[in-house]
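*Asks:* what would the 3D arrangement of this be:
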Amino acid sequence: MADDRALPAPPPLSVVIPCLNEAERLSLLLADLQRWPAGYELLLVDGGSTDRSAANAALAGARVLSSTPPCRGRQLATGAHRAQHSWLLFLHADSRLPPDWAECVSRAISRAAHHADAEMGTAWFFRLRIAPSTAARRLLEWAVQLRSQLGQTPYGDQGLLIHRRLYDACGGFAPISLMEDLDLVLRIGRRAHLQSLPCPISTDGRRWDRCGVIRRSWQNARLRRRWRQGEPPERLAVLYAR
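*Replies:* Next up, the predicted model:
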């Protein structure tokens, strides 16, 4: 069996981050991204931040793009359209990556390069971790991983690694304010397999803090059901923000 350590360095990566007033958390993610061993392109798509999000990203070498008014689906689509490399990694601005994230992503890309049509047959996501850790959040993380692997429906806070050919073939992100992640992964699932990377991504627990894990999870499930029934994402986004 081939040794992964002997695989060539991965091709350059385009990292796309939609952002709105996340200066503090974004700075931590920008530091995590410095671990990528090969050349990479960083695109921050700002939805009209009034803090130092855009300035901090520019200092870290990012191409800062403006997409206003804020709409995460449109911001992600804008970043993907402007990205120059074949491999795309989509991340939320409040995410944190583990020390070995670059190795995990590099191996996934290298393996894809050594298997016919793997670039069109697989997309990857990270295992979710919610910070800070609590017993209820650990249970939620387990449920999320089960849903992601068996149901093939990871969400945006788990990141998405995908080759541009597959991204384009699936139609890319729709310019919608909510459910843009589920909308895309459902289309990916009709063409390819979504696979978990063997490392976690940490997301900030603010939205669970406001009303608790159980209540927030129930509210999210209701919003997903209403979206599947045809309710406009823009209306659901207002409810989600409450």
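*Asks:* okay, CA-based contacts and neighbour counts for the rest of this
*Replies:* Fine.
*Asks:* is Ser106 in a helix, a strand, or coil?
*Replies:* helix (DSSP: H, G, I helix; E, B strand; the rest coil).
*Asks:* check contacts around the residue nearest to the spatial centre of the chain.
*Replies:* Closest to where the C-alpha atoms of the chain average out (CA atoms, centre = their mean) is Gly159, at 2.4 Å. Counting by CA atoms under 8 Å, 6 or more residues apart in numbering, Gly159 touches Leu89, Phe90, Leu91, His92, Phe125, Phe126, Ile201.
*Asks:* kindly reformat the residues you listed as JSON lines containing distance to Phe173.
*Replies:* As requested, the contacts of Gly159 are exported to JSON lines (distance: CA to CA, whole Å):
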{"residue": "Leu89", "distance to Phe173": "13"}
{"residue": "Phe90", "distance to Phe173": "11"}
{"residue": "Leu91", "distance to Phe173": "13"}
{"residue": "His92", "distance to Phe173": "14"}
{"residue": "Phe125", "distance to Phe173": "16"}
{"residue": "Phe126", "distance to Phe173": "19"}
{"residue": "Ile201", "distance to Phe173": "21"}
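*Asks:* for the comparison step, fold the sequence that follows:
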Amino acid sequence: MSEPPSLSIIVPALDEAADIAAALQALAGLRRRGAEVIVVDGGSADDTLARAAPMADQTLSSARGRAAQMNAGGRAAGADVLLFLHADTRLPDDADTCIHDGLADGSHVWGRFDVRIEGRAALLPVIAWAMNRRSCLTGIATGDQAIFVTRRAFDRVGGFPPQALMEDITLSRRLKTLSRPACLHQRVTTAGRRWDDNGALRTIILMWSLRLAYVCGVSPARLARWYGHGYDKTR
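*Replies:* The predicted structure follows:
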């Protein structure tokens, strides 16, 4: 009987045919060391799944939406620790060891990495520093930071909430009732497309406006419509 994977890496994807091969190739070393990679497609109009299949342990289809896709991947995962990775985010080579060390003493049941944002905008290093610092202070993580969690904790809080936006914020709040996050200072690298394409200041204002509206009780469905008007990247 084969051993279960050491880590399940769940990648939600939508129309990522141009980039999915590179994203999965970057995970090859982790797969060789026992991690499994699960790609969950949300109804791509291109051949994302076909391109992903040779470099993933599982390829699944689900309803569109990161929350639904990541929950589907979580249900299919074979490891005791789940890592949710955006297709445009790259992990450090030793991510598995970092996660193991972060959870080893039992005081944390989940965590996230620091982030570095790769792009043209001069403000990106400042934005990344602020994201990392804010996350450490508040215990709230974003999807760009590659959230990881034990399966037991993920199941206990009911997974990602079925909402169109801010699913990572709500999951963090739920997981904080179980433990503070392990804030790993090793960095993932995420693409700065939204800041480059839409302008750094404009994107900062948009994201903080959405967060404030969410705290004030505006529904995620309405926030998703505002997000779509303010920023054209497909969710």
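*Asks:* list the buried residues in stretch 161-178 of structure 1.
*Replies:* Neighbour counts using 16 or more other CA atoms under 10 Å place 161-164, 166-167, 170, 172-178 of stretch 161-178 of structure 1 among the buried residues.
*Asks:* just give me the match in structure 2 for the residue nearest to the centre of structure 1.
*Replies:* In structure 2, Gly159 of structure 1 lines up with Ala146, judged by TM-score structural alignment.
*Asks:* just give the closest residue to its match, not the sequence neighbours.
*Replies:* Leu85 (5.2 Å; CA to CA, 6 or more residues apart in numbering).
*Asks:* and that neighbour, how far from Pro12 of structure 2?
*Replies:* 7 Å (CA to CA, to the nearest Å).
*Asks:* between those two, who's got more neighbours?
*Replies:* More crowded of Leu85 of structure 2 and Pro12, by other CA atoms under 10 Å: Pro12, with 29 against 25.
*Asks:* structure 1: matching residues for the helix or strand hosting that one?
*Replies:* Per DSSP states H and E, Pro12 of structure 2 falls inside strand 7-13. Per the alignment by TM-score structural alignment, strand 7-13 of structure 2 matches residues 13-19 in structure 1.
*Asks:* so what's the residue count around the aligned residue in structure 1 for Asp41 of structure 2?
*Replies:* Alignment note: Asp41 of structure 2 maps to Asp46 in structure 1; criterion TM-score structural alignment. When neighbours are counted by other CA under 10 Å, Asp46 of structure 1 registers 27.
*Asks:* just the one 10 residues further on next, same as before
*Replies:* When counting by other CA under 10 Å, one arrives at 17 neighbours for Asn56 of structure 1.
*Asks:* and for Arg193 of structure 2?
*Replies:* 17.
*Asks:* and the one 10 residues further on, by the same measure?
*Replies:* If you count neighbours by other CA under 10 Å, Thr203 of structure 2 ends up with 17.
*Asks:* my read: it touches Arg194, true?
*Replies:* Yes - Thr203 of structure 2 is in contact with Arg194 according to CA atoms under 8 Å; the separation is 7.0 Å.
*Asks:* how near is the aligned partner of Leu150 of structure 1 in structure 2 to Asp196 of structure 2?
*Replies:* Taking TM-score structural alignment, Leu150 of structure 1 has Leu137 as its aligned residue in structure 2. When distance is defined by CA to CA, Leu137 of structure 2 is 27 Å away from Asp196 of structure 2.
*Asks:* same deal with Leu165 of structure 2?
*Replies:* 21 Å.
*Asks:* can you check Gly139 of structure 2 too?
*Replies:* Taking CA to CA, one finds Gly139 of structure 2 at 27 Å from Asp196 of structure 2.
*Asks:* what about the two, which has more around it?
*Replies:* Using other CA under 10 Å as the criterion, Gly139 of structure 2 and Asp196 rank with Gly139 on top: 20 against 16.
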